[in-house]
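>>> the following comprises the amino acid sequence and a computationally predicted model.
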Amino acid sequence: MPRQLTVVHGDITEQSVDAVVNAANRAMRGGGGVDGAIHRRGGRTVLEDCIRRFPRGLATGAAGWTTAGDLPARWVIHVVGPNYTRGETDRSLLVSCYTGALAVADELGARRVAFPLVSAGVYGWPKQDAIAAAVDTLLTTESLVEEARLVAFDAATHDAIQARVDGVSR
């Protein structure tokens, strides 16, 4: 399991890590939120690699990797979270985003990985449960990742994630 779970208030595209996790959509062609930010900052090579490696996209709950382009990381690990607002409410799909990302990180040899809070934005997963799924999964899943970094874009989300981490670390 990760030796360290760090909570950061900031921009995931500015994290200097081995791999950044992207909350992608099924098409793997860029989008809004974290996905759009990663594609914008990473540049055209991220999209080109998505098209080459995932011509049919990825299924919900699945994970795969591409180059990170101009990001300060080596790889982007793309995961497709469930869209709660469209009725995809199976929590195991959300959990599989984190376990799958850790498995891909292990295959790549990535030891420091930055994660967004998958599905908690426009996909509408209830934030407290999204936080619980992320923290609990990252703390209990066997992996060679040394640092799993949960990156929150806003202060309130950062504080809620940190409270969960502090609560389970006691």
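Received, thanks. Just so you know, these numbers come straight off a predicted model, no measurement behind them. Numbering: from 1, shown residues only.
>>> going by C-alpha atoms from here, please, whenever you check contacts or count neighbours.
Fine.
>>> what about the strands in the protein?
4-9, 19-24, 63-67, 75-80, 112-115, 147-152 (DSSP state E).
>>> contacting residues around the fifth one?
For strand 112-115, the external contacting residues (C-alpha atoms under 8 Å, 6 or more residues apart in numbering) are 12, 15, 17-22, 105, 145-151.
>>> buried ones only from the residues you listed, please, as a ChimeraX command.
Applying 16 or more other C-alpha atoms under 10 Å to the contacts of strand 112-115, the buried members can be selected in ChimeraX as follows:
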select :12,15,17,18,19,20,21,22,105,145,147,148,149,150,151
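>>> separation between the residue lying closest to Gly69 once chain neighbours are set aside and Arg74?
Using C-alpha to C-alpha, 6 or more residues apart in numbering and skipping the chain neighbours, the partner closest in space to Gly69 is Gly42 (4.6 Å). Here the criterion is C-alpha to C-alpha, to the nearest Å. By it, Gly42 lies 10 Å from Arg74.
>>> so what sits against both of the two?
Residues touching both Gly42 and Arg74 (C-alpha under 8 Å, 6+ apart): Ala68.
>>> buried ones in the longest helix belonging to the chain?
If you go by DSSP state H, the chain has its longest helix at helix 91-108. For helix 91-108, burial by neighbour count (16+ other C-alpha under 10 Å) applies to 91, 93-105.
>>> could you do stretch 152-170 as well?
So for stretch 152-170, counting by 16+ other C-alpha under 10 Å, buried means Ala152, Phe153, Thr157, His158, Ala160, Ile161, Gln162, Arg164, Val165.
>>> which residues does the closest residue to the fourth one other than its chain neighbours contact?
Nearest non-adjacent residue to His158, counting by C-alpha to C-alpha, 6+ apart: Ala152, 5.1 Å away. Taking C-alpha under 8 Å, 6+ apart, we find Ala152 in contact with Val7, Val8, His9, Gly10, Asp11, Ile12, Pro116, Leu117, His158.
>>> second one coming, line it up with the first:
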Amino acid sequence: MKLELIKGDITKIKADAIVNAANSSLLGGGGVDGAIHRAGGKQILEECKEIRNRQGKCKTGEAVVTSGGNLPSKYVIHTVGPIWNDNEEKSSKLLANCYLNSLKLAESLDVKTIAFPNISTGVYRFPKELAGKIAVETIKNFQSEMIEKIIFVCFDDENEEIYKKLLEE
């Protein structure tokens, strides 16, 4: 798998799937979640409502999929990151599960390219250095015959610098 780093807007990335740092309601919110819902249009929200009607809220660390709506990607994989609460062990495991479950879901959809935002580092206040380390380690340890390229999409300079260092190691 090829790893790539881009600073920019995940809603403009051309990939088979992009990952949304969703909240458990799946109904949109702030940050990446709000941007994806706004750019993707009503179709994504309608599909999220169908998922909720079927299974209830999405649990932390789990992942579900919708179409890409008006986005350049075919799919949006919605995963719910942990809210940082100083329980590093538990939070770290839940964050790793976000990446792992998103990758497994992507494989089941025959996804070749997938783009990830910096999950949980915004309003959920997960420490950016630790979140980056978990993301890169989890992805590097994931074996896939299907996925060819993983793109880390950083919205800000701080995350971009963190990921640059991690990917050089």
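Alright, I've got the coordinates. Quick caveat, the model's predicted, so the values are computed rather than measured.
>>> overlay them and tell me the TM-score.
Comparison of the two superposed chains (TM-score structural alignment, normalised by the length of structure 2) gives a TM-score of 0.94, and 165 aligned residues with a C-alpha RMSD of 1.4 Å.
>>> pick out the most distant pair among the contacts of strand 112-115 of structure 1.
Farthest apart among these by C-alpha to C-alpha are Asn22 and Glu146. That separation is 18.9 Å.
>>> spatially central residue in structure 2, please.
For structure 2, Val19 is the residue whose C-alpha lies nearest the centre (C-alpha atoms, centre = their mean; 3.4 Å).
>>> what lines up with that one in structure 1?
If you follow Val19 of structure 2 across to structure 1 using TM-score structural alignment, you land on Val21.
>>> the residue lying closest to its match once chain neighbours are set aside: neighbouring residues, count only.
Spatially, and ignoring its direct neighbours in sequence, Val21 of structure 1 is nearest to Ile77 (4.6 Å; C-alpha to C-alpha, 6+ apart). By other C-alpha atoms under 10 Å, 27 other residues sit near Ile77 of structure 1.
>>> ok, Ile77 of structure 1 to Ala132 of structure 1 distance?
When distance is defined by C-alpha to C-alpha, Ile77 of structure 1 is 21 Å away from Ala132 of structure 1.
>>> which one among the contacts of strand 112-115 of structure 1 gets closest to Leu139 of structure 1?
Nearest to Leu139 of structure 1 among those, with distances taken as C-alpha to C-alpha, is Ala148, at 8.8 Å.
>>> quick revisit: do I have it right that the match of Val19 of structure 2 meets Arg74?
No - using C-alpha atoms under 8 Å as the test, Val21 of structure 1 is too far from Arg74 to be in contact (11.3 Å).
>>> and Pro82 of structure 1, what does it touch?
Counting by C-alpha under 8 Å, 6+ apart, Pro82 of structure 1 touches Thr60, Gly61, Glu88, Thr89, Asp90, Leu93, Leu94, Ser119, Tyr123.
>>> what residues are up against Thr138 of structure 2?
Going by C-alpha under 8 Å, 6+ apart, Thr138 of structure 2 touches Ala96, Tyr99, Leu100.
>>> which one in structure 1 is aligned with the second one?
Pairing criterion TM-score structural alignment: the partner of Tyr99 of structure 2 within structure 1 is identified as Tyr98.
>>> can you tell me how far that match sits from Gly33 of structure 1?
Separation of Tyr98 of structure 1 from Gly33 of structure 1 (C-alpha to C-alpha) stands at 18 Å.
>>> from the contacts of Thr138 of structure 2, which single one is nearest Leu45 of structure 2?
Leu45 of structure 2 lies nearest to Tyr99 out of those, by C-alpha to C-alpha, at 21.9 Å.
>>> so what's that closest one up against?
For Tyr99 of structure 2, the contacting residues are Ala135, Thr138, Ile139, by C-alpha under 8 Å, 6+ apart.
>>> 7 Å - rerun?
When contacts are counted by C-alpha atoms under 7 Å, 6 or more residues apart in numbering, Tyr99 of structure 2 touches Ala135, Thr138.
>>> ok, it to Ala106 of structure 2 distance?
Between Tyr99 of structure 2 and Ala106 of structure 2 the computed distance is 10 Å (C-alpha to C-alpha).
>>> cool, and Gly56 of structure 2?
In terms of C-alpha to C-alpha, Gly56 of structure 2 sits 21 Å off from Ala106 of structure 2.
>>> one more: Ala39 of structure 2?
Using C-alpha to C-alpha, Ala39 of structure 2 is found at 21 Å from Ala106 of structure 2.
>>> before we move on, what about Lys74 of structure 2?
Taking C-alpha to C-alpha as the measure, Lys74 of structure 2 falls 11 Å from Ala106 of structure 2.
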